[in-house]
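Colleague: Turn this into a structure:
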Amino acid sequence: MSTPNPRRGSMLLLLPIAAIVAVLAALFAWVGGWFGNHQLTPQKMMDFAQASGKQQPGFRRAHSKGVCFAGTFAAAPGAATLSKARAFSQPSIPVIGRFSASSNNPYTPDGASPVRGMAVQLKTNDGQEWRIAMNSFPFFAASTPQAFQAMNEAGKPDPATGKPDPEKMKALLAAHPEIAAFMAWAKSAPKSDSLGNTRFNGVNAFRLTNAQGEQRMVRWSMRPRLPVVALTPEQLKTADPDFLMKDLDRRLANGPLVWDLVAQIAAPGDPVTDPSKAWPDSRPEATIGTLTMVHAEPQATGPCRDLNFDPLILPDGIAGSDDPVLRARSAAYSVSFNRREREIAEGKSAYPVNPHGSAR
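Modeller: Okay, here's the model as predicted:
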């Protein structure tokens, strides 16, 4: 048995902060216009994402490492009082989903990933789709695409030192204190030891409309039925590079994994267009459905691989808010998807042929 390398372990513990900035820099591009900088185009933003990390052709430009899963979604009693979406009246809906790590290197060790993601696709029997994209952080790093871009620029390593310019970072945090709050969370937040007990949050707000025309602004989260168990620093030091994926297989061999979809309902005055501001815990909540996961398989040949989990693909009864970061996410996913599809069509993809075919 090899002896654990303490230096490797300490480096892994330091990865979350550096990786948060580097990875988030790859997540979004504002396709609808400029970032307040007329030298920056959406194409250049995606070029930046591709230049960071160890991007592989055919893979997502961010959250490249992942695993597909399948299961069902069942609406909770009373969910239809909040939204007329068919998902809340159909008894059971098949689900295709994906867990992901935050790096744009598809071979990054699971222990090096500071953020985990969950995305799901629900297709109801009336032909409508609902795609949900969530992450394990409780709020987003920046309040606007412009602030996000400023963070990207400040976090870019200086070629002379290999590290971000501290003066640029200091100025950024002074101008955008929400970014400092996010970095503080990333530094101190415990990591769960399993995807199966991880909570995933939708930090953007959406509008639910019921059959009576009543509207409510909500944010949702997937909350695991399993109790959260924190990964210890010692476990992180010696963790298998794919321990999250292997743990998932072990757990599913013993039965399904279950999450409750919970909607937090905004009160008047709550920030519905600023994902960097969490709503108070005192806001009313409603469980609106249950996700039951029964199967997982590698993304290389799984049905989630070629699926674009655009958070603005929504059914009647659910609408996106005016949050500009939400719009940016949708635009970025589209750019990433189109580039991946082109690489696959040109035979440049690092993936094998997908037996499920291309899924939109």
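
Colleague: contacts, neighbours, all on C-alpha from now
Modeller: Fine.

Colleague: which helices and strands does the biggest helix by length in the chain pack with?
Modeller: The longest helix of the chain (DSSP state H) is helix 324-345. Packing partners of helix 324-345 (3 or more Cα pairs under 8 Å, 6 or more residues apart in numbering; DSSP states H and E): helix 42-51, helix 145-155.

Colleague: quick one, which of the ones you listed is packed in tightest?
Modeller: Most buried of the helices and strands packed on helix 324-345, by mean neighbour count (mean count of other Cα atoms under 10 Å): helix 145-155, with a mean of 20.

Colleague: Distance to residue 270 added to the helices and strands packed on helix 324-345, as CSV?
Modeller: Formatted as CSV, these follow (distance: least, Cα to Cα, whole Å):
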stretch, distance to residue 270
helix 42-51, 30
helix 145-155, 20
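
Colleague: State the distance from residue 121 to residue 336.
Modeller: The gap separating residue 121 from residue 336 is 18 Å, by Cα to Cα, to the nearest Å.

Colleague: So for the two, which sits in the more crowded spot?
Modeller: Neighbour count, other Cα atoms under 10 Å: between residue 121 and residue 336, residue 121 has more, with 25 against 22.

Colleague: For the comparison step, fold the sequence that follows:
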Amino acid sequence: MIKVTRSNKPAISVFRVCALAASMSVFATATLYFAGVFNGDKVTAQAFVDLQQGSTVHAGFRRAHAKGLCVSGNFESTGLLSAYSTATVFKQGSTPFIGRFSIAGNNPTAPDLKAPVRSLAFVVNTATEDEWRVAMNTPPVMAVATPDAFYKQLQALSPDPATGKRDPAKISAFFKAHPESKAFNQWKAGYTPANSFATEQYNSINAFYLHNAQGEKQAVRWQAVPSMSEHEVAVLDKQSPDALQQQLISQIEKQPVRFDLKFTLADSNDDENNPTIPWPSSREVINAGSLVITGWGFQNEGACGAQNFDPLVLPKGMSATADPILRARGAAYAQSYRRRATETLLNKSKTSQEGAGDASN
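Modeller: Here you go, the predicted model:
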């Protein structure tokens, strides 16, 4: 019988971690390549995620939207989009999903109510050819239209290392140099955060194509529109750093939280490749169905914790537009996923080695 000694266990563990890390690196590199990151663009996914994570790395967490809460439930399709897309998710019926509500920022312990942006992400038909991943935010449009300009926007908004505060002059200069930010700034000036994750409206921001059985395509954007009003939700404890999470948990345990997924159809006057321009309210809107949230879990325990909500993972019957920001999102998501997944594996290996050492003492 072969006896595994204390000195052998760490070697085996490290080998496994290295192998897994290498596999993830190959996957991430392939994702970055096909997302167009290695095609001479000024900004790489690595540089972009470096800027997002800031000077303090929170190992094992997302580099953006680090703080979140897992949710689950069903997408109840009306079937009304089936004339525009062959995707099975849009056929009338119910499909399970896992999702995540989050706030902007790289700090997993940040106060919920201090974040300027909130997000809703979900995935249906996980690990199948019909998988659909969605990542939405509260702004309806982007401030800029290219990855390079977005990178510069983040630089302008980043706190000065010496003071720890943002530089108003730098921010003003950036937006003055980017008149395409007009619609975004108008939204920002009039936006008041809702008192609940459950009563926010979330937007796809970028446009996508739906493909029907005849091979025709239709550009669309969509919104997750809440069914509940502010006065219907549970009381918000504004003194708690986890106010939004606590309230959502309380609400889900009381009754399901619902959002209608409303798709706006572009016409020939709309540019689906420019995320800075809002489409007119006169465009046709179709209610594709409802997200019905019935369960929740903490992100370090729930299924959403390890999920990469890359919006470029689309089912048959959908495809990405040529929007440069949309194309870059997949690369940044992959880079963030690779980093946190590798950190998680290394931490598990370290814990395992320490446990093996303790057991042999």
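
Colleague: Any idea what the TM-score is?
Modeller: Once the chains are laid over each other, their TM-score by TM-score structural alignment, normalised by the length of structure 1 reads 0.80; 317 aligned residues with a Cα RMSD of 2.8 Å.

Colleague: To residue 186 of structure 1, which of the helices and strands packed on helix 324-345 of structure 1 lies closest?
Modeller: helix 145-155 (14.9 Å; Cα to Cα).

Colleague: if we compare the helices and strands packed on helix 324-345 of structure 1, which one ends up closest to residue 272 of structure 1?
Modeller: When these are compared (using Cα to Cα), the closest one is helix 145-155, at 15.2 Å.

Colleague: Return the mean post-superposition distance for the longest helix of structure 1 against structure 2.
Modeller: On superposition with structure 2, the average gap between helix 324-345 of structure 1 and its aligned counterparts reaches 0.6 Å (mean Cα distance after the TM-score superposition for structure 1).

Colleague: quick one: buried residues of that helix?
Modeller: Within helix 324-345 of structure 1, the residues that count as buried by 16 or more other Cα atoms under 10 Å are 324-337, 339-341, 343-344.

Colleague: can you tell which of the helices and strands packed on helix 324-345 of structure 1 is closest to residue 77 of structure 1?
Modeller: With respect to residue 77 of structure 1, and counting by Cα to Cα, the nearest of those is helix 145-155 at 37.4 Å.

Colleague: Report the aligned residue range of structure 2 for that closest one.
Modeller: Under TM-score structural alignment, helix 145-155 of structure 1 corresponds to residues 147-157 of structure 2.

Colleague: thought residue 331 of structure 1 was touching residue 30?
Modeller: Yes: with contacts counted by Cα atoms under 8 Å, residue 331 of structure 1 reaches residue 30, the gap being 6.3 Å.

Colleague: okay, and the common contacts of those two?
Modeller: The contact sets of residue 331 of structure 1 and residue 30 do not overlap (Cα atoms under 8 Å, 6 or more residues apart in numbering).

Colleague: any idea how far the spatially most central residue of structure 2 is from residue 204 of structure 2?
Modeller: Centroid-nearest residue in structure 2, with Cα atoms, centre = their mean: residue 135, separated by 4.0 Å. As judged by Cα to Cα, residue 135 of structure 2 and residue 204 of structure 2 stand 7 Å apart.

Colleague: Same check on residue 354 of structure 2?
Modeller: Separation of residue 354 of structure 2 from residue 204 of structure 2 (Cα to Cα): 44 Å.

Colleague: between the longest helix of structure 1 and helix 42-51, how big is the angle?
Modeller: Interaxial angle, helix 324-345 of structure 1 versus helix 42-51 (axes from the mean of the first three to the mean of the last three Cα atoms, to 10 degrees): 70 degrees.

Colleague: quick one: helix 324-345 of structure 1 aligns where in structure 2?
Modeller: Counting by TM-score structural alignment, helix 324-345 of structure 1 corresponds to residues 324-345.

Colleague: For that stretch, which outside residues touch it?
Modeller: 17, 21, 24-25, 28, 31-32, 35-37, 45-46, 48-49, 59-63, 145-147, 206, 273, 275, 306, 308-312, 320.

Colleague: the strands in the stretch 51-200 of structure 2, which residues?
Modeller: 68-77, 93-103, 118-124, 132-137 (DSSP state E, counting those that start in this stretch).

Colleague: Now distance to residue 243 of structure 2 too, for these, in CSV please.
Modeller: Output for the strands of the stretch 51-200 of structure 2, formatted as CSV (distance: least, Cα to Cα, whole Å):
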stretch, distance to residue 243 of structure 2
strand 68-77, 12
strand 93-103, 12
strand 118-124, 13
strand 132-137, 19
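
Colleague: among those, which is nearest residue 223 of structure 2?
Modeller: strand 132-137 (8.1 Å).

Colleague: Which part of structure 1 matches that closest one?
Modeller: Against structure 1, strand 132-137 of structure 2 falls on residues 130-135 (TM-score structural alignment).

Colleague: ok, and for that stretch, which residues are buried?
Modeller: Buried, per 16+ other Cα under 10 Å, within stretch 130-135 of structure 1: 130, 131, 132, 133, 134, 135.

Colleague: could you list every residue that touches residue 155 of structure 1?
Modeller: Contacts for residue 155 of structure 1 (Cα under 8 Å, 6+ apart) come out as 21, 22, 164, 165, 169.

Colleague: Which among these count as buried?
Modeller: 21, 22, 164, 169.

Colleague: Alignment lookup: the last one to structure 2.
Modeller: Just to be clear, that refers to residue 169 of structure 1. Counting by TM-score structural alignment, the partner of residue 169 of structure 1 is residue 171.
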